[in-house]
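> what follows is a predicted protein model with its sequence.
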Amino acid sequence: MPIEPVAVRPRTGARTEREPMEGDAMMEGTRDSVEAAGSGSEPPPVAGPVPPGKAGRAERAGRRKAFAGRFALLPLRLFLGVTFSYAGLDKLADSHFLAGAGDPQSFYAQTVAAKPHSPVGWALAPALHAPTFFGLLIAFGELAVGLGILFGLWGRIAALGGAVLSLTLFLTVSFNVSPYYLGNDLPYLMAWTALVLAGTPYLSVDGLLASRAARDRRHGLTEEAVRRRTVLDGSIAAVALGGAGLLVGSLTATFIRKKPKPVAAAPAAPQPASGAAAPSVAVAAVPVGGSATVTDPGSGDAIYIVQPKAGQYCGLSSICTHAGCTVNPPKNGQLSCPCHGSVFDAATGAVLTGPAVKPLPKYTVTKAGDRLDLGPLQS
């Protein structure tokens, strides 16, 4: 009699083939796209044993290159994150930054100095009408960008914010720097552009969120549910990080920032009816090594009347020849630019430290009794 075929059950643990089920192809494609994007916390494929000899050396070199490629932008990200976080806190701690029109080192004075030389000077009017608001906006914006890129939270958005800040500084502060490579805002803009394109997929909050989203997809969650959960958790993290940054910035501005020392305005010289008298200050207002500030009637720029040595007087323009920023008043025989670090001699206006290459314009000063009168431009 014929023998009926008997179905043999495979042993436990044995590998069996199965027919592909509906949805497998879609799930595989989704997983491949996520892994190709790089979540940052997804473990790399398990590497097999390295073969001996020349082939093994080539395999190890390939793995090292792949590892380096994944983290190639990490040093740039750390540098930009630390730098912009520090820049924001430094502005909030600076007693001069929000001091207003009376302080040549303030945000307002720097904006006034940059406006005539900027291709977008017309757009700076709102900042001059509300300097405190815009000064705080820039300081906290730099802090938010720095923290976002350091923690890798919404990395492309943070990088875009950094690019906008750098572009704004380039157009207002360093646009006229010649040659262009002496200005630092354009290199910052290019650095941020790289992170706008690449994002922060590794060692980041973005990477953790992407890794969990990939696991959720493998566990069968719908794309809508995965997206909703990712956006919600990312928003919670952003609120927490933003709150921490706001707290740190506020504490810095409250407890670290020192109040600016009041600058006594020099008594104005008596003006004739025609108003044609040259700007002047009292001799007593200009101590040895110190300065008093007058305004150039032609350009409207601030001029420092200095006394580098007893009985020796001259006037020096306050506008840095590098990028048009307002240099700080003389201190220890030098005038320093807060924007890019140029240093000038307080006696001659000569450049001591670049990137500036031209000296500060120098004015004659004439002593008339107990007054010092600003004379014509010498150089």
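It's in.
> switch to C-alpha atoms for all contacts and neighbour counts from now on
OK.
> please, where are all the strands along the stretch 1-150 of the chain?
In the stretch 1-150 of the chain, no segments count as strands under DSSP state E, counting those that start in this stretch.
> can you give me the helices in it?
In the stretch 1-150 of the chain, helices defined by DSSP state H, counting those that start in this stretch lie at 24-37, 53-70, 74-93, 107-114, 125-129, 131-151, listed in chain order.
> any chance of those in JSON lines, plus mean neighbour count?
Converted to JSON lines, those look like this (neighbours: other C-alpha atoms under 10 Å):
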{"stretch": "helix 24-37", "mean neighbour count": "13"}
{"stretch": "helix 53-70", "mean neighbour count": "12"}
{"stretch": "helix 74-93", "mean neighbour count": "20"}
{"stretch": "helix 107-114", "mean neighbour count": "24"}
{"stretch": "helix 125-129", "mean neighbour count": "14"}
{"stretch": "helix 131-151", "mean neighbour count": "22"}
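> got the ones you listed as JSON lines, with distance to residue 221 columns?
Shown next, in JSON lines, are the helices of the stretch 1-150 of the chain (distance: least, C-alpha to C-alpha, whole Å):
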{"stretch": "helix 24-37", "distance to residue 221": "11"}
{"stretch": "helix 53-70", "distance to residue 221": "28"}
{"stretch": "helix 74-93", "distance to residue 221": "32"}
{"stretch": "helix 107-114", "distance to residue 221": "51"}
{"stretch": "helix 125-129", "distance to residue 221": "48"}
{"stretch": "helix 131-151", "distance to residue 221": "27"}
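> closest to the centroid, which residue in this structure?
Using C-alpha atoms, centre = their mean, the residue of the chain that lies closest to the mean C-alpha position is residue 84, 4.0 Å off.
> check the gap between residue 253 and residue 297 for me.
In this structure, residue 253 lies at 36 Å from residue 297, with C-alpha to C-alpha, to the nearest Å as the measure.
> still on that earlier bit, nearest to residue 211, of the helices of the stretch 1-150 of the chain?
Of all these, helix 24-37 sits nearest to residue 211, with 8.4 Å by C-alpha to C-alpha.
> now do the closest one: distance to the chain's middle.
A distance of 37 Å separates the C-alpha centroid of helix 24-37 from that of its chain, computed with C-alpha atoms, centre = their mean, to the nearest Å.
> in addition, the following structure is provided for comparison:
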Amino acid sequence: MKPTAKRKHRATGLSWRTRLAEPGWLLLPLRMFLGVTFTFAGLQKLADPAYLDPASPTSVQHQLAALVHTSPIGALLSLFRPHTGTIGVLIALGEISVGTGTLLGLWARLAAVGGALLSLTFLLTVSWHTWPYYYGSDIVFAVMWLPFTAVGSAGVLSLDAWLGRMPDHDPGRRAWLRHGVTIGFVAVAALATAGLTAWIGRAVGGRAVPRWPMATAMSGDPAGDGETTVVRLDEIDQGSAKRFIIPQSGEPAWLIHLPAGGFAAFSAVCTHAGCAVDFNISDQEFSCPCHGAVYSAASGAVLGGPAPAPLTRLPVHLRGDFVRVG
């Protein structure tokens, strides 16, 4: 290698080593992760038909109703219950805005502040009762945003830096104008993508929207105040379960014919975020599809995951040939 080429190669190596020691380059992998994750989270919410469907146990409406009773800011959340659908849309759009701004390096510090506030909100609601605390992701996200509130994109792969380097005879007014036009273009593109994602999600059906089956009256049903007939004794095998709706509250519930004999019934509403739990016949456990809480089918006790309390147990009565709950 010629001396000139060697010096050029050495200078290039030093340049990259210098760059990789700068905050913007050091934080770039974390910045990309946060940007992609928040953008994906917002688009996923809008694409999911269940997210804004009040009939779904995984909807934002049902989750907020449960969080009112478990969150330390429950009193504040209760003020937004009449507008839960709007809040759900704003959360999704907020995640998309934060993620897009972070990825593009556009008003990156402001995007980081928004990401930190969203993560803090999720921590005080969805993840508040997660124990141990390090099982909850929201506390980690809240901390990860902090460096970017100080340095933003640090000029690395950044629209802010690119716009700032453009020559201008009137840097004040025209710089703001350029930023305004760029932000407007990005906002329109993000909204168009969000709208298209929501339309596609509903057009293809997204993931199946779980709906709670309504309990039906049974012939020969004996009278019983405040009780719900769930099944005939000969229609439910040992080790199996029957899901039904509690008429008084409209909530889903499970009746279990225990493998050792006898019956137990529990509310199907997860005590973590209000989703409806599923029954696993092989493990004799309830599992939450939203955040992974696991409960015993025999006692309703928490076996794993972020749930703060066991499932609510319901009284079971044998009335002739019928199993009744209530």
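Happy to help now that I have it. Here the structure is a predicted model, which is why all the values come from computation and not from measurement.
> and the aligned partner of the residue nearest to the centre of structure 1 in structure 2, what is it in contact with?
With TM-score structural alignment as the criterion, residue 84 of structure 1 lines up with residue 38 in structure 2. Listed by C-alpha atoms under 8 Å, 6 or more residues apart in numbering, the contact partners of residue 38 of structure 2 are 95-96, 98-99.
> and if you look at residue 7 of structure 2?
Residue 7 of structure 2 makes contact with no residue, according to C-alpha under 8 Å, 6+ apart.
> how about it, what's its match in structure 1?
Under the alignment by TM-score structural alignment, residue 7 of structure 2 pairs with residue 49 in structure 1.
> and whichever helix in structure 1 runs longest against structure 2, how far off on average?
Taking DSSP state H as the criterion, structure 1 has its longest helix at helix 223-251. If you overlay the two and look at helix 223-251 of structure 1, the average distance to its match in structure 2 is 3.1 Å (mean C-alpha distance after the TM-score superposition for structure 1).
> nearest to residue 267 of structure 1, of the helices of the stretch 1-150 of structure 1?
Residue 267 of structure 1 sits nearest to helix 107-114 of all the helices of the stretch 1-150 of structure 1, at 21.1 Å, using C-alpha to C-alpha.
> buried ones in stretch 167-179 of structure 2?
Across stretch 167-179 of structure 2, burial judged by 16 or more other C-alpha atoms under 10 Å covers 175, 179.
> what about that stretch, distance to the chain center?
Counting by C-alpha atoms, centre = their mean, stretch 167-179 of structure 2 is centred 40 Å from the centre of its parent chain.
> also stretch 38-57 of structure 2?
Centroid separation for stretch 38-57 of structure 2 versus its chain: 9 Å, with C-alpha atoms, centre = their mean.
> same question for stretch 122-136 of structure 1.
Centroid separation between stretch 122-136 of structure 1 and its chain, computed with C-alpha atoms, centre = their mean, is 18 Å.
> check stretch 310-323 of structure 1 too.
In terms of C-alpha atoms, centre = their mean, the centre of stretch 310-323 of structure 1 is set 29 Å apart from its chain centre.
> and what of stretch 360-367 of structure 1?
The chain centre lies 36 Å from the centre of stretch 360-367 of structure 1; the measure is C-alpha atoms, centre = their mean.
> same question for stretch 262-272 of structure 1.
With C-alpha atoms, centre = their mean as the basis, the distance from the averaged C-alpha position of stretch 262-272 of structure 1 to the chain average is 38 Å.
> other residues contacting that stretch?
The list of residues contacting stretch 262-272 of structure 1 from outside it, by C-alpha under 8 Å, 6+ apart, reads 102, 277, 279-282, 285, 292-293, 371.
> now do 10 Å
By C-alpha atoms under 10 Å, 6 or more residues apart in numbering, the surrounding residues in contact with stretch 262-272 of structure 1 are 99, 102-103, 277-286, 292-294, 371-373.
> okay, buried residues for it please.
residue 266.
> re the thing from before, who are the packing partners of the longest helix of structure 1?
Applying 3 or more C-alpha pairs under 10 Å, 6 or more residues apart in numbering; DSSP states H and E, we find helix 223-251 of structure 1 packed against helix 74-93, helix 131-151, helix 205-218.
> tell me how many other residues crowd residue 255 of structure 1.
Residue crowding around residue 255 of structure 1 was assessed by other C-alpha atoms under 10 Å; the count is 9.
> my guess is it meets residue 94, correct?
No: the pair formed by residue 255 of structure 1 and residue 94 falls short of the contact definition of C-alpha atoms under 10 Å, at 11.4 Å.
> trace residue 337 of structure 1 over to structure 2, please.
In structure 2, the residue equivalent to residue 337 of structure 1 is residue 288, according to TM-score structural alignment.
> residue 150 of structure 2 versus that match, what's the distance?
38 Å.
> residue range for stretch 133-142 of structure 2 in structure 1?
In the comparison with structure 1, stretch 133-142 of structure 2 aligns to the range 180-189 (TM-score structural alignment).
> other residues contacting that stretch?
Residues outside stretch 180-189 of structure 1 that contact it (C-alpha under 10 Å, 6+ apart): 80, 159-160, 162-171, 173-177, 191-193, 322-323, 339-340, 354-356.
> do the same with stretch 156-176 of structure 2
By C-alpha under 10 Å, 6+ apart, the residues outside stretch 156-176 of structure 2 that reach it are 19, 22-28, 101-108, 152-155, 177-183.
> re the thing from before, now do the match of stretch 133-142 of structure 2: distance from first to last residue.
Using C-alpha to C-alpha, the span of stretch 180-189 of structure 1 from its first residue to its last is 13 Å.
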